[in-house]
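In: Quick one, what's the 3D model for this:
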Amino acid sequence: MTKQEQLPTLVTHVELMIEARWVVPVDSSNNLHEFYTVVIHHQVIVDVLPTAQARIRYTATESVVLDDHVLIPGLINAHTHAAMTLMRGIADDQPLMIWLNNHIWPAERAIVTERYVEDASLLASAEMLSGGTTCFNDMYFYPQATAAAASKAGIRAHLGLTVLEFPTNYAADADDYLQKGFEAHDSWRSNPLISSSLAPHAPYTISNQTFEKVLTYAEQLGLGIHTHLHETRDEISQSEASYGVRPIQRVADIGLLGPGFIAAHGVHLMPHEIDMLAEYGCHVAHCPASNLKLGSGIAPISALLKNNVNVCIGTDGAASNNRLDMFSEMRLAALLSKGVTEDASVLPAHQALKMVTINAARAIGLENKVGSIEIGKQADLVAVKLSDFSISPCYDPVSHLVYSCGREHVTHTWVAGELRYSHGTYANIEPVELKEIIQTWQPKLRQYKH
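Out: Coordinates of the predicted model:
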């Protein structure tokens, strides 16, 4: 034994230690650690090591022992409209444009206010936290209200500064949307859980002039761009009739494509368009359930992945899904890809898990902060119990997460090291408050169901 080995071990005191049966760090080697501990101090992961070693090296103010659980990075919903949660179930079984024009947009004109958005976003935040989602990439009106709800719930939010050409309750025209968005962006700069992107709604609702303004501001402020793109065949036909090119070519000609660009949906993409997304380093937010429910089609995820396009997963809004459930989206994405390609090896479980964690973090520019369990990153973590009889036995925890588990198996959700949800209880949200929100708004929205 050397002199160095004879020295006493220095014991460090930390705020939190989480001991888990398994830890899935979501790293480049697809590691799975058994009997491991994640050590957290001041919101940050300071160590990831075998539990036997952790008990020697550290003491903690709080220790959580999860004998039957797998600990994973917090899930990231890469495309949603949180405040549409109160519209869940309105005008189901309708194609996208009929659903929007005849039901959703009239409801929004009549109902949507700052108060509505804050209430609905709090309900959405509660649903997401209970299902292991610790961060969501949003696009909706009154982003300051969404920020207030997310901050209260303690969930991380990447909020799109929505832009449209036509007037709504929120803004009068494109310039008004931009101005209100910048005011919102400035208001949360000191909030570590809130970040921003510019969110022009879609090529069919945005003029070239406005797209050019969005590009200029995005470059000046260092913000990404988040838009709906190639969601339906009608959208593409309209673009060809009005502009002579498909939507992706139009936004490429304006200069929008780049490493900060997120294309929500990307259902109808030709091979050369996939090459274009890869060349510019763009991201695609795949929304399998929403695309199926609205009859929009199935995105070519296998081809995107083969061309090294960064693909993440979103739920879309609860009005078109009708759940903000990343476990069901992850499973559906994997199964759809296998079925479409007739290849069972396509989109394996570890890759599906990356799409709802590190890939999504990369898309919204937060990969250095969240998306994996690594030293130096924020402690956004989720514990999933694998011992329930309904999902037993378990041979491969990663496979189990994708193909067997549901959001009901989530027992703990931490955001920045703070426990925000555990066994049906929220840290900052009272169930009676959520019940009151539903009772307040459901009667007002009921008339737009048909």
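In: hey, let's count contacts and neighbours off CA atoms from now on
Out: Fine.
In: Could you report the neighbour count for the nearest residue to Ala91 once chain neighbours are set aside?
Out: Distance criterion C-alpha to C-alpha, 6 or more residues apart in numbering; nearest residue to Ala91, sequence neighbours excluded, is Lys449 at 4.9 Å. By other C-alpha atoms under 10 Å, the residues close to Lys449 number 14.
In: and the gap between Lys449 and Gly295?
Out: Plainly put, Lys449 is 19 Å away from Gly295 if you go by C-alpha to C-alpha, to the nearest Å.
In: so who does the closest residue to Leu294 other than its chain neighbours touch?
Out: The shortest distance from Leu294 to any non-neighbouring residue, by C-alpha to C-alpha, 6+ apart, is to Pro95 (5.0 Å). Applying C-alpha atoms under 8 Å, 6 or more residues apart in numbering to Pro95 gives the contacts Leu294, Gly295, Ser296.
In: can the residues you listed go into a markdown table with extra columns for distance to Ser328 and secondary structure?
Out: Converted to a markdown table, those look like this (distance: C-alpha to C-alpha, whole Å; DSSP: H, G, I helix; E, B strand; the rest coil):
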| residue | distance to Ser328 | secondary structure |
| --- | --- | --- |
| Leu294 | 17 | coil |
| Gly295 | 18 | coil |
| Ser296 | 19 | coil |
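In: Just the buried residues of those residues.
Out: Leu294, Ser296 (16 or more other C-alpha atoms under 10 Å).
In: List the contacts of Leu324.
Out: Applying C-alpha under 8 Å, 6+ apart, the residues near Leu324 are Ala124, Glu127, Met128, Thr315, Asp316, Gly317, Ala318.
In: One more, so I can put them side by side:
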Amino acid sequence: MTQTLPPQTCDLLIEAGYVVPVEPHGLVLEDHAVAVRDGRILAVLPTAEARGRFEARETVSRPDGALIPGLVNAHTHNPMTLLRGIADDLPLKVWLQKHIWPIEGAVMSPAFVEDGVTLAIAELLRGGVTCVNENYFFPDVQAATYRRHGFRARIGLPVIDFPTAWAASDDEYFDKAGAVHDQWRDDPLVATAFAPHAPYTVNDANFERVRMLADQLDLPVHLHLHETAQEVEQSLKEHGQRPIARLDRLGLVNDRLIAVHMTQLTESEIHLCAERGVSVVHCPESNLKLASGFCPACALERAGVNLAIGTDGVASNNDLDMFGETRTAAILAKAVAGDAAALDAFTALRAATLGGARAIGFDHLVGSIEPGKQADLACVDLSALETQPLHHVVSQLVYATGRHQVDDVWIAGRAKLRGRQLVDMDADAIVANARQWRDRIAGIRVG
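Out: Model prediction:
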């Protein structure tokens, strides 16, 4: 006689028409459910079986939904959300030195950072993003803001060769970096990384300090690298080496390196990244808008380099739309490689989820829908006419879906977006605050 076991309890049962776990690669599970307890994924199983096996405190049923891992935006400057659209249609050097840096010099403050991050979090959640790799000043304020809103983030500890509102000297940058790291080293949602800005703004001595401390603390190093041809030319003139060769000489080309942009690469440099375990963050829309160049995403991925996707900052994108960014990445990769099979839909989605998680050292926590991982999830409604007929779920997600189709988002099993509505954020107040910053920034003279 077979004994019927009593149902297990769980906090949340999400029933979806489709579950795209990302790992194993290429798999789509129809009519499946995800059980969540204590913020972690307990099981992934057919919906009919889940209903008999689990007694859930809350059940969310989305028969037309595709449940995916929360998207990971692997390179952001989220306080700059308040600078959306102020310096468009300019090349990188002019954009940065003649407009962005002067405006930041006038407004950068803890309040600017807190309000910019808050606006970004609201936008990210509405686009299915549950985790970011952040790179900006006042990391202490950033960390506190992400934590307050229950949002997962790797916070960059800035290092740059000139004074800013955050620090006035090399020693102060490093002293403050240590203090912020110590404060957040054991937090379940927020972690840190070193964020030396770029090879053209950080000297050898500071890069060596970053390498030594990153080794000691086991922290990633997140920086802009090979973003433009001008950067490479300047490095050859000043250092006699291309930027990545200089970083290699300084001991930074390893599996801790998160290299952002990488539009100027030789075949040997691609293989160096693969051999050393470097992660590359592809930011196609920012690179296109600033005419910085084309990251060889397909060549990197086929060489075995871990590929992630980031939006970059809103000041150069001009949004935090990871669905749009992933579509652009997939399509651009085909044009750059001259190969229609380059960066297929499954691979692109993987880069936007597990690839980002691996780049920032969070892949043991998030990036795929697997038992034991954190329940950072997004459910996308595929019932709209714009995504019909539905032949291939992942094709629709990458090539046809917009962020406006994200219905639900959870971080560590907690609902952050429900029915397109932010659960614990006041959207009207956030918009009103952004307009106050617009009025203040409008009065700043630049150029």
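In: re the thing from before, per the alignment, the residue nearest to Leu294 of the first structure pairs with which residue of the second structure?
Out: When the second structure is aligned by TM-score structural alignment, Pro95 of the first structure is paired with Pro91.
In: Can you tell me the SS state at the counterpart of Thr227 of the first structure in the second structure?
Out: With TM-score structural alignment defining the correspondence, Thr227 of the first structure maps onto Leu223 in the second structure. Counting by DSSP: H, G, I helix; E, B strand; the rest coil, the backbone at Leu223 of the second structure sits in strand.
In: ok, now Ile274 of the first structure?
Out: With three-state DSSP as the basis, Ile274 of the first structure sits in helix.
In: counterpart of it in the second structure?
Out: By TM-score structural alignment, Ile274 of the first structure lines up with Ile270.
In: for its match, what are its contacts?
Out: By C-alpha under 8 Å, 6+ apart, Ile270 of the second structure lies in contact with Ala299, Leu300, Ala303, Val305.
In: Endpoint to endpoint, stretch 179-193 of the second structure covers what distance?
Out: One end of stretch 179-193 of the second structure sits 13 Å from the other (C-alpha to C-alpha).
In: Please enumerate residues in contact with that stretch?
Out: Applying C-alpha under 8 Å, 6+ apart, the external contacts of stretch 179-193 of the second structure come out as 139-140, 143, 146-147, 150-157, 219-222.
In: quick one: secondary structure of the aligned residue in the second structure for Tyr140 of the first structure?
Out: Tyr140 of the first structure maps onto Tyr136 in the second structure, with residues paired by TM-score structural alignment. Assigned by three-state DSSP, the conformation of Tyr136 of the second structure is coil.
In: How many neighbouring residues does Tyr136 of the second structure have?
Out: By other C-alpha under 10 Å, 21 other residues sit near Tyr136 of the second structure.
In: I'd assumed Pro79 was in contact with it.
Out: Yes. With contact defined as C-alpha atoms under 8 Å, Tyr136 of the second structure counts as touching Pro79 (7.4 Å).
In: In the first structure, what range does stretch 235-251 of the second structure match?
Out: With TM-score structural alignment applied, stretch 235-251 of the second structure matches the range 239-255 in the first structure.
In: residues of that stretch that come out buried?
Out: For stretch 239-255 of the first structure, the neighbour count (16+ other C-alpha under 10 Å) marks Ser239, Val245, Arg246, Pro247, Ile248, Gln249, Arg250, Val251 as buried.
In: which one is the second one nearest to, not counting chain neighbours?
Out: Pointing back at Val245 of the first structure there. Nearest residue to Val245 of the first structure in three dimensions, chain neighbours excluded: Ser239, at 6.2 Å (C-alpha to C-alpha, 6+ apart).
In: measure the one you found to Gln447 of the first structure for me?
Out: When distance is defined by C-alpha to C-alpha, Ser239 of the first structure is 33 Å away from Gln447 of the first structure.
In: which residues sit in contact with the residue mapped onto Leu215 of the first structure from the second structure?
Out: When the second structure is aligned by TM-score structural alignment, the residue opposite Leu215 of the first structure is Arg211. By C-alpha under 8 Å, 6+ apart, the residues touching Arg211 of the second structure are Leu250, Gly251, Leu252.
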